[in-house]
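Asks: this one's sequence-less:
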């Protein structure tokens, strides 16, 4: 039996068993279950109210939220703690098994390896991963010239263009996603192969390209024993980004001093100033998929292809970076003009489009691949389909973790059943 087939069987069995046990516990614990849900609702409302306030109002609301969570836990654990723990464990293990069942390895087409590849690396990125994994010496052992970004005033674009002028025919970057975007943009412009080395902190782009984020050194093999495919890049006002551009709450937070040292505290401190009753709000105007103009809610996220959001398996990843479309997500409740075509009142609304524009009456704070910038309005986003030649090491997946994931729970169950009944491993040709 293949590993994926075993994982699919385990996911179905654990999921079905966990849900069945949950129904039994809910029936036998009535009315504790509904009361616990009321406590959770009160806690969530109080927490959101508190996050949008400061001072005593915030403290009081968060205390109410904590009491609500405590009440829910007390009700649920009062009688059958073992059964409830089993429900949680079974469902959690079902998700883990489903991830393993949907794991994919893409067979990327073979292309001749570059003869003079160059690796640019930031020694401080990712807490010093480049030094910890001896990337420079590992690169030399593979015939790749390493170039360290060491000077305080280094200009990455200039270094890359100088290297190309000296004969470099392959470009790799070991650093954060902001640096990846600079190198990727030049590689696309000159039609040179590019490799993403996951030496940053989170390495979102590497994950969605199918690079194993835990194998920093192995990513160098893209220029030795790698396959190649073309993926999209996106732009806002001429600036390339590989992941996303955030406007609104997160963008306001990354502009503030101290964000890098205390991200969560900075975001919590930004909430009342932007969305609270005394907040300045977000004066951004955009047109939705129905053709009507709206004003932003809490935040706008424009991504290089669509992200999966709000799902247990594969959430926060992009199934593909070669669909030729921007992913657009508006969080919060936007206001619209006119009744027809108005966006529904949901926590977020998402759609795809090849272009998107945001208007404002002032420079707009933005987070471009996590870097704080100010953009002059109007903000014009567009996708650049298939412009980047990406190389990925043969031993790495070569595709996003969500590349083969169905969108819904029912579709996921059916797909797991098909895998459980088949002996074929999940592969994807590119």
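Replies: Arrived safely, thanks for sending. Note that this is a predicted model, so its numbers are computed, not measured.
Asks: going forward, measure contacts and count neighbours with C-alpha atoms only.
Replies: Fine.
Asks: surely residue 230 is within a strand?
Replies: Yes - when DSSP: H, G, I helix; E, B strand; the rest coil is applied, residue 230 is found to be in a strand.
Asks: in the stretch 201-350 of the chain, which spans are strands?
Replies: Ranges of strands within the stretch 201-350 of the chain are 226-236, 239-241, 244-248, 285-287, 293-295, 299-303, 326-331, 335-336, 348-353, based on DSSP state E, counting those that start in this stretch.
Asks: so how far is the shortest one off the chain centroid?
Replies: In terms of C-alpha atoms, centre = their mean, to the nearest Å, the gap separating the centre of strand 335-336 from the centre of its chain is 27 Å.
Asks: ditto for stretch 191-211
Replies: Chain-centre distance of stretch 191-211: 13 Å, with C-alpha atoms, centre = their mean.
Asks: compute the first-to-last residue distance for it.
Replies: 21 Å (C-alpha to C-alpha, to the nearest Å).
Asks: buried set for that stretch?
Replies: Using 16 or more other C-alpha atoms under 10 Å as the test for burial, stretch 191-211 gives 192-200, 203-211.
Asks: check stretch 18-30 too.
Replies: 18, 21-22, 25-26, 29.
Asks: what do you get for stretch 409-420?
Replies: By neighbour count with 16+ other C-alpha under 10 Å, stretch 409-420 contains the buried residues 412-413, 415-417, 419-420.
Asks: now those residues in CSV, with distance to residue 39 and secondary structure?
Replies: What follows is these, written out as CSV (distance: C-alpha to C-alpha, whole Å; DSSP: H, G, I helix; E, B strand; the rest coil):
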residue, distance to residue 39, secondary structure
412, 31, helix
413, 31, helix
415, 36, helix
416, 35, helix
417, 37, helix
419, 40, helix
420, 39, helix
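Asks: tell me which two in those are the farthest apart.
Replies: Across the buried residues of stretch 409-420, the longest distance by C-alpha to C-alpha is 12.1 Å; it joins 412 and 420.
Asks: counting only helices, which of the buried residues of stretch 191-211 make the cut?
Replies: Secondary structure from DSSP state H places 204-209 of the buried residues of stretch 191-211 in helices.
Asks: can you lay out those as JSON lines showing distance to residue 317?
Replies: Output for these, formatted as JSON lines (distance: C-alpha to C-alpha, whole Å):
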{"residue": "204", "distance to residue 317": "8"}
{"residue": "205", "distance to residue 317": "9"}
{"residue": "206", "distance to residue 317": "11"}
{"residue": "207", "distance to residue 317": "8"}
{"residue": "208", "distance to residue 317": "6"}
{"residue": "209", "distance to residue 317": "10"}
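Asks: show me which of those residues is closest to residue 173.
Replies: residue 206 (10.7 Å).
Asks: surely the closest one and residue 198 touch.
Replies: Yes - Residue 206 is in contact with residue 198 according to C-alpha atoms under 8 Å; the separation is 6.0 Å.
Asks: okay, now the one to match up with it:
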């Protein structure tokens, strides 16, 4: 497949991105040539700081304090190296890389993205939008969605405290020809399931906190009101849904470290401190692997994992701190990622991969796709986070994909592309694509 010939503006941005990248490399090389021994020392100090910082996270008491001091001292020592001038070189390199990334984004545009087949459809005649006024810190009220919906001829159904969202959605589905949800991803999944069961087109309005589902649908998460345009003339296409047992989810289900942390009562209000408090028990030197058993991509019983992520479509993961995005939602397969950590050996490698955005290079990382996936355990219940909601489910946990199960409507002028779909996979591909744009050839 080929895209349009790049405009002069895009070609200029490609040139700017390549020049900024080259300049960053030159700055690093010059610094290395001027003071090679200090560069080696800086690398050693950075390794010490990384190992000490991670070790501090997974230990208690005095050991945590001492290791944190070691990490800070090592970082300060890097900054203080006289000839390397890290305090000048590092901000300059970071600035050039940011400039290169921004210019590359404009140059490449959406040319690399997979475009799901879509039909242009007419306006809804009896559109219904369910709203959770508590989601996203009150975005329903902030964007006055109830009034905006009525002005477009959409019937708003506002969820009150104590209401059963599924019951309201089932009732709305009896007379709606298009149904939607303004709320978080857990609510999106529930109403999407009702739409699937009734064969109705679905509209996602990103009124939650993170809105990962909206992101991968290609919606503008900052312009919440614009999503209502999907009730007018819109593009409609089919996407997959994932199921654990009989519960539908639109994003992902996680087991292991993350699932245990989100069970903590204080997680939503104090994420950082909750994670810091839980890590010593979960990944510390005396902790045990999670009691999770499953078969890997070779159908053999896999080694124990500390993190298991099962998603509706494969995620492009650079770091564990954010679940990334998916290039497509119509692949017909679950995305499965497992991460195993040898407490004594692997922690420095894991934190390095996390900091550099190279998670796939970590030795304990595995990723594959499947239509079904089963996790068993000797525990009576297993902690699991499903679309951000903390649950406990009796094993075995049976996951499966429902290919093309949901008809989704998006506005005709929506961006229409998830970040993972538009971005090159790695520096090498990015340079190759930018060179193609620079000489006037389509990026893809």
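Replies: Alright, I've got the coordinates. From a predicted model like this one, the values you see are computed outputs, not experimental measurements.
Asks: corresponding residue for residue 427 of structure 2 in structure 1?
Replies: Applying TM-score structural alignment, one finds that residue 427 of structure 2 aligns to residue 409 in structure 1.
Asks: centre-most residue in structure 2?
Replies: residue 324 (2.5 Å; C-alpha atoms, centre = their mean).
Asks: that one maps to what in structure 1?
Replies: In structure 1, the residue matched to residue 324 of structure 2 (TM-score structural alignment) is residue 316.
Asks: for residue 201 of structure 2, same thing?
Replies: Here residue 201 of structure 2 is matched to residue 193 in structure 1, going by TM-score structural alignment.
Asks: one more: residue 32 of structure 2?
Replies: Match for residue 32 of structure 2 (TM-score structural alignment): residue 26.
Asks: name the SS class of that match, please.
Replies: helix.
Asks: tell me, how many residues neighbour the nearest residue to it once chain neighbours are set aside?
Replies: Spatial nearest neighbour of residue 26 of structure 1, excluding adjacent residues (C-alpha to C-alpha, 6 or more residues apart in numbering): residue 33 at 6.1 Å. Using other C-alpha atoms under 10 Å, residue 33 of structure 1 has 17 neighbouring residues.
Asks: which ones are touching residue 33 of structure 1?
Replies: Going by C-alpha atoms under 8 Å, 6 or more residues apart in numbering, residue 33 of structure 1 touches 26, 75-76.
Asks: let me know the helix or strand that residue 414 of structure 2 is in.
Replies: Assigned by DSSP states H and E, residue 414 of structure 2 falls within no helix or strand.
Asks: what's it aligned with over in structure 1?
Replies: Match for residue 414 of structure 2 (TM-score structural alignment): residue 396.
Asks: kindly report the same for residue 436 of structure 2.
Replies: By TM-score structural alignment, residue 436 of structure 2 lines up with residue 418.
Asks: ok so its match is a helix residue?
Replies: Yes - per three-state DSSP, residue 418 of structure 1 lies within a helix segment.
Asks: go through structure 1 and flag its longest strand.
Replies: strand 379-393 (DSSP state E).
Asks: sorry, back to before: now the strands of the stretch 201-350 of structure 1 as CSV including distance to residue 57 of structure 1?
Replies: Below are the strands of the stretch 201-350 of structure 1 laid out as CSV (distance: least, C-alpha to C-alpha, whole Å):
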stretch, distance to residue 57 of structure 1
strand 226-236, 39
strand 239-241, 39
strand 244-248, 24
strand 285-287, 31
strand 293-295, 28
strand 299-303, 24
strand 326-331, 25
strand 335-336, 27
strand 348-353, 27
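Asks: closest to residue 146 of structure 1 out of those strands?
Replies: strand 226-236 (18.5 Å).
Asks: buried sites along stretch 84-100 of structure 1?
Replies: Result for stretch 84-100 of structure 1 [16+ other C-alpha under 10 Å]: buried residues 84, 87, 90-100.
Asks: nearest to residue 41 of structure 1 among the residues you listed?
Replies: Distances from residue 41 of structure 1 to those, taken by C-alpha to C-alpha, are shortest for residue 84, at 19.6 Å.
Asks: chain center to the helix or strand containing that closest one, what's the gap?
Replies: According to DSSP H and E, residue 84 of structure 1 maps onto helix 81-101. From the chain centre to the centre of helix 81-101 of structure 1 is a distance of 24 Å (C-alpha atoms, centre = their mean).
Asks: can you check stretch 140-160 of structure 2 too?
Replies: 28 Å.
Asks: for the stretch 251-400 of structure 2, which segments count as helices?
Replies: Assigned by DSSP state H, counting those that start in this stretch, the helices in the stretch 251-400 of structure 2 fall at 257-262, 271-283, 347-356.
Asks: counterpart of the second one in structure 1, which residues?
Replies: Put plainly, it is helix 271-283 of structure 2. Against structure 1, helix 271-283 of structure 2 falls on residues 263-275 (TM-score structural alignment).
Asks: neighbouring contacts of the matching stretch?
Replies: With contact meaning C-alpha under 8 Å, 6+ apart, stretch 263-275 of structure 1 is reached by 51-54, 249-250, 252-253, 256, 258-259, 278-282, 298.
Asks: of these, grab the buried ones for PyMOL.
Replies: Per 16+ other C-alpha under 10 Å, the buried members of the contacts of stretch 263-275 of structure 1 correspond to this PyMOL selection:
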select buried, resi 51+52+53+249+250+252+253+281+282+298
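Asks: around residue 241 of structure 1, how many other residues sit close by?
Replies: 25.
Asks: what residue in structure 2 is paired with it?
Replies: Aligned against structure 2 by TM-score structural alignment, residue 241 of structure 1 finds its counterpart in residue 249.
Asks: what does residue 160 of structure 1 give?
Replies: By TM-score structural alignment, residue 160 of structure 1 lines up with residue 169.
Asks: its match sits in which helix or strand?
Replies: Following DSSP H and E, one finds residue 169 of structure 2 within helix 165-173.
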